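Chemist: The amino acid sequence is not available; the structure is as follows:
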């Protein structure tokens, strides 16, 4: 709403004052015209100049009141906007915390499904049937988490980051350089851009050191005097 539409009663009062002012100016003009033509007034009228000054003063007072009320309206509107933004932000933060709490309760169930899938060997029809049942429920859980904005973090092969990973071991690895995640024991998850569960990992300590080779033994260069005598072949009898 525009500020000038906020207080119609003051605007009407200002219009009345301006109309009265125009009326006095018109009467003053007519009076001057009558005097110049020799006409005499039947009765004395108030000084138009004083009345004009009074109306101008009243008009200024009305305008000042209108300005003050406009300022008050703008302050009230600004306070309301700040309140609306603050409540909206608090509502979003509360919703985010509730979703985070729900997801943290669901993730252990997802972990259990993944461990069960790893343990099934699928050697019998019963095991394959269980595997298919697990897969159906597991896919439903994963799709539900995706719709809520949950994503699984990739850890193995990534540089160790304490903001994303929780290191529970450090071990040599022939496959990954030092300070790179070599093993993931429990996956980490994000809700949007917020890390809600760190990945539990083992960090590579670099390639395992090779065993030192035994020291080389000194060899004696063979010479005529150091050449061992070859055994005598037995002569046939």
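Modeler: Cool, got the structure. What you see is a predicted model, and the numbers here were worked out from it, not measured in a lab.

Chemist: all contacts plus neighbour counts: C-alpha atoms, from now on.
Modeler: Noted.

Chemist: Could you check stretch 163-173 and say which residues are buried?
Modeler: Within stretch 163-173, the residues scored as buried using 16 or more other C-alpha atoms under 10 Å are 164-167, 170, 172-173.

Chemist: no no, stretch 152-161
Modeler: Neighbour count says stretch 152-161 has 152-153, 155-157, 159-160 buried, by 16+ other C-alpha under 10 Å.

Chemist: Distance from it to the middle of the chain?
Modeler: Offset of stretch 152-161 from its chain centre (C-alpha atoms, centre = their mean, to the nearest Å): 21 Å.

Chemist: Excluding its own residues, what touches stretch 20-28? List them.
Modeler: If you take C-alpha atoms under 8 Å, 6 or more residues apart in numbering as the criterion, stretch 20-28 is touched by 48, 51-52, 55-56.

Chemist: ok, now with 7 Å
Modeler: Outside stretch 20-28, the residues within contact range by C-alpha atoms under 7 Å, 6 or more residues apart in numbering are 48, 52, 55.

Chemist: In addition, the following structure is provided for comparison:
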């Protein structure tokens, strides 16, 4: 009788262990599924944002290269500027941030060096000019900023 009782206790302990393991597996699966959904939400906009960036770039170029002294164009330029701001505000709501590293240290994770310029005015590896802004989506790089970097003058 004692042997049967011990055997039943071992069976119960074994089954309890199996239930605990199964519950842990279910919790892990739920956690993984929640993480996958969160990642999908975060980065679902990546393709759309990448398509939108050239539009923002072109609007900014239109402002940059226009004749700002021309009174006839001023209302148009103000409209384009407001459109750029609206685009930037809209994409910022979804986690898109501008990388504009003017005057910062060069960071190869977020910047792409397009040229190197000797300079005694700033420390080496400082971004002298930004040729094209970069963008991140929820901290993940969408496009690096294209920059001119300083080096020590010889």
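Modeler: Cool, the structure landed. Every value quoted in this text rests on a predicted model; they were computed, and no experiment measured them.

Chemist: just to revisit the earlier point, same list, the buried residues of stretch 163-173 of structure 1, but as CSV with distance to residue 61 of structure 1 please.
Modeler: Shown next, in CSV, are these (distance: C-alpha to C-alpha, whole Å):
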residue, distance to residue 61 of structure 1
164, 66
165, 70
166, 71
167, 75
170, 81
172, 86
173, 86
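
Chemist: and those residues as TSV, adding secondary structure and distance to residue 23 of structure 1?
Modeler: Below are the buried residues of stretch 163-173 of structure 1 laid out as TSV (DSSP: H, G, I helix; E, B strand; the rest coil; distance: C-alpha to C-alpha, whole Å):
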residue	secondary structure	distance to residue 23 of structure 1
164	coil	81
165	strand	84
166	strand	86
167	strand	90
170	strand	96
172	coil	101
173	coil	100
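
Chemist: Looking at these, which one is closest to residue 80 of structure 1?
Modeler: residue 164 (39.9 Å; C-alpha to C-alpha).

Chemist: separation between the aligned partner of that closest one in structure 2 and residue 96 of structure 2?
Modeler: Residue pairing (TM-score structural alignment): residue 164 of structure 1 is matched to residue 110 of structure 2. Relative to residue 96 of structure 2, residue 110 of structure 2 is positioned 14 Å away (C-alpha to C-alpha, to the nearest Å).

Chemist: same check, this time on residue 114 of structure 2
Modeler: 23 Å.

Chemist: Ok, residue 147 of structure 2 next?
Modeler: Taking C-alpha to C-alpha, one finds residue 147 of structure 2 at 20 Å from residue 96 of structure 2.

Chemist: now do residue 47 of structure 2
Modeler: 12 Å.

Chemist: can you list the contacts of stretch 20-28 of structure 1 in a markdown table and add secondary structure, distance to residue 93 of structure 1 and neighbour count?
Modeler: What follows is the contacts of stretch 20-28 of structure 1, written out as a markdown table (DSSP: H, G, I helix; E, B strand; the rest coil; distance: C-alpha to C-alpha, whole Å; neighbours: other C-alpha atoms under 10 Å):
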| residue | secondary structure | distance to residue 93 of structure 1 | neighbour count |
| --- | --- | --- | --- |
| 48 | helix | 67 | 17 |
| 52 | helix | 61 | 18 |
| 55 | helix | 57 | 18 |
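
Chemist: Same list (those residues) but as TSV, adding distance to residue 107 of structure 1.
Modeler: Shown next, in TSV, are those (distance: C-alpha to C-alpha, whole Å):
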residue	distance to residue 107 of structure 1
48	88
52	82
55	78
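
Chemist: tell me which element residue 34 of structure 2 is part of?
Modeler: helix 2-43 (DSSP states H and E).
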